[in-house]
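Enquirer: following is a predicted model, sequence given first.
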Amino acid sequence: MSDLSVLGWTPDRVGQLPPDSAPARVFRVDRGRLSVLTAGGEARVHPASALYDEAGSGAPAVGDWVALRGEQAVAVLPRRSAFVRTVAGRTSAAQVVAANLDVVLVVDALAGEARLRRVERYLAVAWSSGATPVVVLTKADLCDDVPAAVALVAEDALGVDVLAVSSVTGEGLDAVRALLGPGRTGAMVGPSGVGKTSLASALAGRVLGATQEIRDDGRGRHTTTARELHLLPGGGLLIDTPGMRELALYDDEGGVDAAYADVAQLAAECRFRDCGHRGEPGCAVAAAIDDGRLDPSRFTAWRKLQAEAHRQLLRVDARARRPRPGHRRELARGGEDGVLFRLR
């Protein structure tokens, strides 16, 4: 593969490469090893230990461009976009799910009742990624009224295209392919069992992972076990991700306000800038709920995600303020000019 533009490489990245290194794109991350695509084909390389940081965001991720020297990745090139979540549990560490994306496909299934709050949470993180979010509703062949189901999701997914697809009949697949032109990268994110692997296989024209039978409730079972980037027949690139049991926001309230643009706009129209939306006079949010323009559950979800993002921001800030290992020894010694270093 001599033409790296097929993988999404652009000439302006050349200046980001360290001296005496060659570019490669990460298509899979395993323990201590990276599988990469280079101008010469596939390779397995070791990431340099310097690439890992306490925050977790510096570690190579699927979709990253890395600089190679021999069989070692010595640098991660600056990301244009990244789908990032907080590591599961009470932590402030970040996990980059996929990097350098043009589009984030938020996948859910049309089988069963619509899970609007879950879609909104994924959209909040997708908006924060810097890529374009699109909702893809799979298993259209199992839905009795597809237009109505799409309209219900579209009512909440403001500013986002909502596509219905079926990996069985092929319905809607061309619309998804159109998002992934030559050199463009998309990532599929969503919970287990919504049909991500089947959709990826349908787009690739080959089986990409084992699929299991559909349960009585219309949901599939978890099949993908690792994030991986795939080349599609039309020249696009698609990252399939395992289902996420937990999707916690990572220090960005902007993505929440983008996903809930209607609620954020109402909040901006309140009489008082510090309105708590708990019955204060002139509260535009309360008025919209009272006259039926705003679903109370959507407002509650917005407040919950805003609070979650704020708490995570405080955790990240607290971690940044912690002294580095060995920093207290520097405090005791003082600088070369005798001035004592100060913790910030």
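Expert: Nice, I can see it.
Enquirer: for the rest of this, base every contact and every neighbour count on C-alpha atoms.
Expert: Noted.
Enquirer: helix or strand: which one has Ala73?
Expert: Under the criterion of DSSP states H and E, Ala73 resides in strand 72-76.
Enquirer: now do the buried residues in that strand.
Expert: Judged by neighbour count using 16 or more other CA atoms under 10 Å, the buried positions of strand 72-76 are 72-76.
Enquirer: stretch 254-265 now?
Expert: For stretch 254-265, the neighbour count (16+ other CA under 10 Å) marks 254-264 as buried.
Enquirer: could you look up the SS state of Ala301?
Expert: Classification of Ala301 using DSSP: H, G, I helix; E, B strand; the rest coil returns helix.
Enquirer: go on, Asp317?
Expert: Assigned by three-state DSSP, the conformation of Asp317 is helix.
Enquirer: could you count how many residues lie near Ser297?
Expert: Ser297: 11 surrounding residues under other CA atoms under 10 Å.
Enquirer: do you know how far it is from Asp156?
Expert: Taking CA to CA, to the nearest Å as the criterion, Ser297 is separated from Asp156 by 11 Å.
Enquirer: about what we covered before: which among the buried residues of strand 72-76 gets closest to Val66?
Expert: Minimum distance to Val66 across those is 4.5 Å, recorded for Val76 (CA to CA).
Enquirer: the closest one against Leu68, yeah?
Expert: No - under the contact definition of CA atoms under 8 Å, Val76 does not touch Leu68, with a separation of 9.5 Å.
Enquirer: tell me how far the nearest residue to Ala267 once chain neighbours are set aside lies from Ala151.
Expert: Once its chain neighbours are removed from consideration, Ala267 has its nearest residue in Val285; the separation is 5.9 Å (CA to CA, 6 or more residues apart in numbering). Taking CA to CA as the criterion, Val285 is separated from Ala151 by 23 Å.
Enquirer: let's bring in a second one:
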Amino acid sequence: MIEWNAATIKDFQNTLLTWFDQEGRDLPWRRDHEPYHVWVSEIMLQQTQVQTVIPYYERFMGLFPTVTDLAEAPESQLLKAWEGLGYYSRVRNMQRCARQLLTDYDGQWPQTAAELTELIGIGPYTAGAVASIGVNEPVPAVDGNAYRVFSRLLKIDADIAKPQTRLIFEQAIARIVPEDRPGDFNQAIMDLGSSYMTARQPDTENSPVKRFNQAYLDGEELVYPVKTKKPRPKLVAYVAVLAQMDQKWLMVQRPSTGMLANLWTVPLIPVEERDLEEDYQPADLLAAIQAYFQREYQLKLTAKLVAGRPVSHTFTHQKWSIQLFDGQVETSDLSYFAGRAVTLAERQQLPMPKVQEKLFTRYAAR
């Protein structure tokens, strides 16, 4: 790993911040330094691209303009506002954090990154971002962009897939963060990592910090960052039954814990529960789900397979493959059904995960 001297650090700071002042992205959460705005944007940006987040952020701020509004919001409204962003534990933890701020901190944000990590759902990166941008503490904000940028600038060859590597980067970057503009510095690194120093096709030849990029100068840019591959997500198979009764949709609410907690979907039946042979036929699958509806819900289901490939949706540790069936239920007695029958208008008000939107889109195109 390369260590810059004081003169190089100052040169890099000036070069980076001059570029940022001229070319930095105009984003709605950058128009002030309010910690609440920084925090909401950073949580939304986890696993989600900037252009996707912008309309969600603006709508979220319209609904929950203060920490108090967020803390007091009904969960159903919160989940609906988050619908489509995925990783719903993020917004649940945001509400828990907002309540913690009101209860334990009198609604005031802690003034250091170390204190911010005591809040629910705030890890080292988010704490660094909120502290540097929101309260001007000179600390690094180490995310994927920072790993990529500084691994190339300084030729840091530590494996970023290992948790202990964060400390190596934090210590290296801490020497370079300017005391007077730490928030702008960290945001400039974010912009640099998403433009000239991308993962696969960097444009370092035109980068404002080209002369500091030692990996590029040595012809080894794409070697960095060093990262061992994650194991592939586990494949899980489901059958989705899009069943109607009297022009209403049968939908169920997910359990309050686990994946997609409290969100609404059509009945999803895990393949493993059906004890089917490996070479089962569509007729076998149909018989199995009809038996499932009879056994679990006391409902007689008439259904048919929706043609086409199964719907695929990937989570962090699982990849769902979902076969669709179009069905009708012949009775209006839902005494044993673990859900409810909803009209189209009612369905549109329910908080649903992205995977459910995919199912309805495929169904509409059948």
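Expert: Sure thing, it's come through. In this text, all values refer to a predicted model and were calculated from it rather than measured experimentally.
Enquirer: fetch the TM-score of the aligned pair.
Expert: Comparing the two superposed chains by TM-score structural alignment, normalised by the length of the first structure, the resulting TM-score equals 0.21, with 122 aligned residues with a CA RMSD of 6.4 Å.
Enquirer: can I get the buried residues of strand 72-76 of the first structure in JSON lines with distance to Arg333 of the first structure?
Expert: Formatted as JSON lines, the buried residues of strand 72-76 of the first structure follow (distance: CA to CA, whole Å):
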{"residue": "Gln72", "distance to Arg333 of the first structure": "37"}
{"residue": "Ala73", "distance to Arg333 of the first structure": "36"}
{"residue": "Val74", "distance to Arg333 of the first structure": "33"}
{"residue": "Ala75", "distance to Arg333 of the first structure": "33"}
{"residue": "Val76", "distance to Arg333 of the first structure": "34"}
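Enquirer: can you tell me the SS state at the nearest residue to Arg298 of the first structure once chain neighbours are set aside?
Expert: Nearest in space to Arg298 of the first structure, with sequence neighbours left out and distances taken as CA to CA, 6+ apart, is Arg117 at 7.6 Å. Three-state assignment for Arg117 of the first structure (three-state DSSP): helix.
Enquirer: and Arg117 of the first structure, how close does it get to Val66 of the first structure?
Expert: Applying CA to CA, the value for Arg117 of the first structure to Val66 of the first structure is 36 Å.
Enquirer: of the two, which one has the most company?
Expert: For Arg117 of the first structure versus Val66, the count of surrounding residues by other CA under 10 Å is larger for Val66: 25 against 16.
Enquirer: surely the more buried one is in contact with Val26?
Expert: Yes - taking contact to mean CA under 8 Å, the distance of 7.2 Å between Val66 of the first structure and Val26 places them in contact.
Enquirer: contacting residues around the spatially closest residue to Val67 of the second structure that is not a sequence neighbour?
Expert: In space, not counting the residues next to it along the chain, Val67 of the second structure is nearest to Ala98; the distance is 5.6 Å by CA to CA, 6+ apart. Applying CA atoms under 8 Å, 6 or more residues apart in numbering to Ala98 of the second structure gives the contacts 67-68, 70-71.
Enquirer: in which helix or strand would I find Ala98 of the second structure?
Expert: Counting by DSSP H and E, Ala98 of the second structure is found in helix 89-104.
Enquirer: by contact count, what packs against whichever helix or strand comes after that helix?
Expert: Stepping forward along the backbone from helix 89-104 of the second structure, the first helix or strand reached (DSSP H and E) is helix 113-116. With contacts defined as 3 or more CA pairs under 8 Å, 6 or more residues apart in numbering; DSSP states H and E, helix 113-116 of the second structure has these neighbours: helix 124-129.
Enquirer: buried ones in the one helix or strand Ala320 of the first structure maps to?
Expert: Mapping Ala320 of the first structure onto the secondary structure by DSSP H and E places it in helix 296-321. Buried positions in helix 296-321 of the first structure, judged by neighbour count with 16+ other CA under 10 Å: 298-299, 301-303, 305-306, 308-313, 315-316, 319.
Enquirer: ok, so of these, who is nearest Val36 of the first structure?
Expert: Val36 of the first structure lies nearest to Val316 out of the buried residues of helix 296-321 of the first structure, by CA to CA, at 30.6 Å.
Enquirer: any idea how far the closest one is from Ala307 of the first structure?
Expert: In this structure, Val316 of the first structure lies at 14 Å from Ala307 of the first structure, with CA to CA as the measure.
Enquirer: again, but for Leu238 of the first structure
Expert: Note on Leu238 of the first structure: its distance to Ala307 of the first structure, by CA to CA, is 32 Å.
Enquirer: which residue ranges of the second structure form strands?
Expert: With DSSP state E as the definition, the second structure shows strands at residue ranges 234-245, 248-253, 264-265, 268-270, 301-305, 311-314, 318-329, 340-342.
Enquirer: and among those, the most buried is which?
Expert: strand 264-265 (a mean of 23; mean count of other CA atoms under 10 Å).
Enquirer: who are the packing partners of that one?
Expert: Counting contacts by 3+ CA pairs under 8 Å, 6+ apart, strand 264-265 of the second structure is packed against strand 248-253.
Enquirer: between the strand it packs on and strand 318-329, how big is the angle?
Expert: Going by axes from the mean of the first three to the mean of the last three CA atoms, to 10 degrees, strand 248-253 of the second structure is angled at 140 degrees with respect to strand 318-329.
Enquirer: other SSEs contacting strand 248-253 of the second structure?
Expert: When contacts are defined as 3+ CA pairs under 8 Å, 6+ apart, strand 248-253 of the second structure packs onto strand 234-245, strand 264-265, strand 340-342, helix 344-349.
Enquirer: at 7 Å instead, please
Expert: strand 234-245, strand 264-265, strand 340-342 (3 or more CA pairs under 7 Å, 6 or more residues apart in numbering; DSSP states H and E).
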